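Trainee: Below is the sequence, then the predicted model.
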Amino acid sequence: MVLDIDDPDNPVGQSCPITRPGHDVQLTRRLVGLLAEVGGGDRDAFTEFYRLTSHRVYGLAVRILRGHTAAEDVTQEVYLQAWTRADSYDETLSSPMGWLMMLTHRRAVDRVRREQSAANRDITYGHVNLGRDHDVVAEEVHQRFDEQAVAHCMNTLTPRQHETIALAYYGGRTYPEVADHLGIPLPTVKSRIRDGLKRLALCLTGSDIP
């Protein structure tokens, strides 16, 4: 699954239109129905669910993280989680939008805490990235899909993406360690892993969000 935040037709980042109470009720009902279909693996339903809600998810992420790149990452993570956990959604506990906002808040706050923790380690030890630099999207992919599917989709990556992701997530190396091992800059490692994870998500879900 690839969420193209820069696509001009993508609703992410657009202001939320003013809605009437009746419209809100209709939208909630529609989202409940879409989530039920998504839980059954309906990719078209997921695409529509994304289009109807992504501007709210992205907006909340921006407000918490105060950065567009980080907000885009969190939005990607939230919708991957929504796709994999739609069948566990319970409408008696929260509305679909409330459920998404909860997922977004958790993801964004966790990211802030991780970044603060990393900054504190840097100040204390004078060394960058002492902790494992896990990507939450990779954790979701690894945990939520069976090993055969992951192995198959790993083969769809470019050789460089495959090597870099294998070193980071199966070799247990930090991003700086991968960079040192391959003799390439750290930003290049992060770029390869980011692009590779997007391709993995697309392969595993079979859904390309325009």
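Mentor: It's in. Everything numeric in this text was worked out from a predicted model, so none of it was measured. Numbers count the residues shown, from 1 in each chain.
Trainee: C-alpha from now on. contacts and neighbour counts both.
Mentor: OK.
Trainee: Which elements pack onto the host helix or strand of Arg56?
Mentor: Under the assignment given by DSSP states H and E, the secondary-structure element containing Arg56 is helix 43-65. Packed against helix 43-65, as judged by 3 or more Cα pairs under 8 Å, 6 or more residues apart in numbering; DSSP states H and E, are the following elements: helix 21-39, helix 68-85, helix 96-125.
Trainee: ok, structure two:
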Amino acid sequence: MADLQRFHTVSSDHADVNVDERPAGPVDRRATALDATRRLKELLSATADGDRDAFTQLYRATQSRVFGLALRIVRQHAAAEEVTQEVYLHVWKAAGQYDERLASPIGWIMMLAHRRSVDHVRVESRSTTRDFAYGLRDLGRDHDVVAETVRQRAEERAVIDGLQTLTTAQRQTLALAYYGGRTYPEVAEYLGIPLPTVKSRIRNALKRLQTTLP
């Protein structure tokens, strides 16, 4: 929904209910959690009826946790923002599908956030793998000769088969470095992993490909 961008810029400090609050004692903490859950149920119910104010309050109260989970999974700020907006678009459209017998309101929303984040990572991984294979297939095509075409097709098949023997992490790292044109430090920053891990993944991936390619 168009208002999400505006909602995203509003601080959650003004929310009517904040699921992240931590009261002093265990009794108070339990009471506050029950109050927060009850309030979120009310907001979800009102959102299902098309109440924009309720949706805004729901967003303010929960978006920091949704964004935090998305960021931990997708590892990129912009991608995490995109996932967060997708989650709340779904919440706006499907609030009426929430079933309190299956999960708490925040549990349901966080489940949506986890699914969207994992889907995003899977799509990105498949995309980089396809791009890498496509790039390798197109390298060195300077001849339009039948014999050369046959040979290249055999090599392409071998490359694709070889890529399938790598782990998802190895394929993604290799694609970013060799087809994406990134340096090892840039790959490490992009994936949010240590530089030695990047070097190790690529080294092991290349060794594995050497055993599968003709």
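Mentor: Cool, got the structure. Fair warning: this is a prediction, and the values are worked out from it, not measured in the lab.
Trainee: that older thread, which part of the second structure matches the helix holding Arg56 of the first structure?
Mentor: Using TM-score structural alignment, helix 43-65 of the first structure lines up with residues 52-74 of the second structure.
Trainee: Touching that stretch from outside, list them.
Mentor: By Cα atoms under 8 Å, 6 or more residues apart in numbering, the surrounding residues in contact with stretch 52-74 of the second structure are 7, 10-20, 40, 43-44, 46-47, 77, 79-81, 83-84, 88, 92, 106, 109-110, 113-114, 117-118, 120-121.
Trainee: With stretch 77-91 of the first structure instead?
Mentor: The contact list for stretch 77-91 of the first structure (Cα under 8 Å, 6+ apart) reads 1, 32, 35-36, 38-40, 46, 50, 100, 103-104, 107, 136-137, 140, 144, 201.
Trainee: just to revisit the earlier point, nearest to Leu197 of the first structure, out of the helices and strands packed on helix 43-65 of the first structure?
Mentor: Nearest to Leu197 of the first structure among these is helix 68-85; the distance by Cα to Cα comes to 10.6 Å.
Trainee: That closest one against the second structure, how far on average?
Mentor: Its match in the second structure and helix 68-85 of the first structure itself, once the structures are fitted together, sit a mean 0.4 Å apart by mean Cα distance after the TM-score superposition for the first structure.
Trainee: Buried by neighbour count: which residues of that helix qualify?
Mentor: Within helix 68-85 of the first structure, the residues that qualify as buried by neighbour count (16 or more other Cα atoms under 10 Å) are 68, 70-84.
Trainee: now stretch 109-128 of the second structure
Mentor: Applying a neighbour-count criterion of 16+ other Cα under 10 Å, one finds 109-110, 112-114, 116-117, 120, 125, 128 buried in stretch 109-128 of the second structure.
Trainee: Columns distance to Ile73 of the second structure on top of the residues you listed, output as JSON lines?
Mentor: Below are these laid out as JSON lines (distance: Cα to Cα, whole Å):
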{"residue": "Ile109", "distance to Ile73 of the second structure": "16"}
{"residue": "Met110", "distance to Ile73 of the second structure": "12"}
{"residue": "Leu112", "distance to Ile73 of the second structure": "13"}
{"residue": "Ala113", "distance to Ile73 of the second structure": "10"}
{"residue": "His114", "distance to Ile73 of the second structure": "8"}
{"residue": "Arg116", "distance to Ile73 of the second structure": "10"}
{"residue": "Ser117", "distance to Ile73 of the second structure": "6"}
{"residue": "His120", "distance to Ile73 of the second structure": "9"}
{"residue": "Ser125", "distance to Ile73 of the second structure": "13"}
{"residue": "Thr128", "distance to Ile73 of the second structure": "17"}
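Trainee: And Ala205 of the second structure, how far from Thr211 of the second structure?
Mentor: Note on Ala205 of the second structure: its distance to Thr211 of the second structure, by Cα to Cα, to the nearest Å, is 10 Å.
Trainee: OK, contacts around Gly40 of the first structure?
Mentor: Gly40 of the first structure makes contact with Asp87 under the criterion Cα under 8 Å, 6+ apart.
Trainee: quick one: it from Glu140 of the first structure, how far?
Mentor: Distance from Gly40 of the first structure to Glu140 of the first structure, counting by Cα to Cα: 19 Å.
Trainee: Repeat that for Val38 of the first structure.
Mentor: When Cα to Cα is applied, the distance between Val38 of the first structure and Glu140 of the first structure equals 17 Å.
Trainee: Those two - which one has more neighbours?
Mentor: Between Val38 of the first structure and Glu140, counted using other Cα atoms under 10 Å, Val38 has the larger neighbour count: 23 against 15.
Trainee: How many residues are close by the nearest residue to Gly39 of the first structure once chain neighbours are set aside?
Mentor: In space, not counting the residues next to it along the chain, Gly39 of the first structure is nearest to Asp87; the distance is 4.0 Å by Cα to Cα, 6 or more residues apart in numbering. Counted with other Cα under 10 Å, residues neighbouring Asp87 of the first structure total 15.
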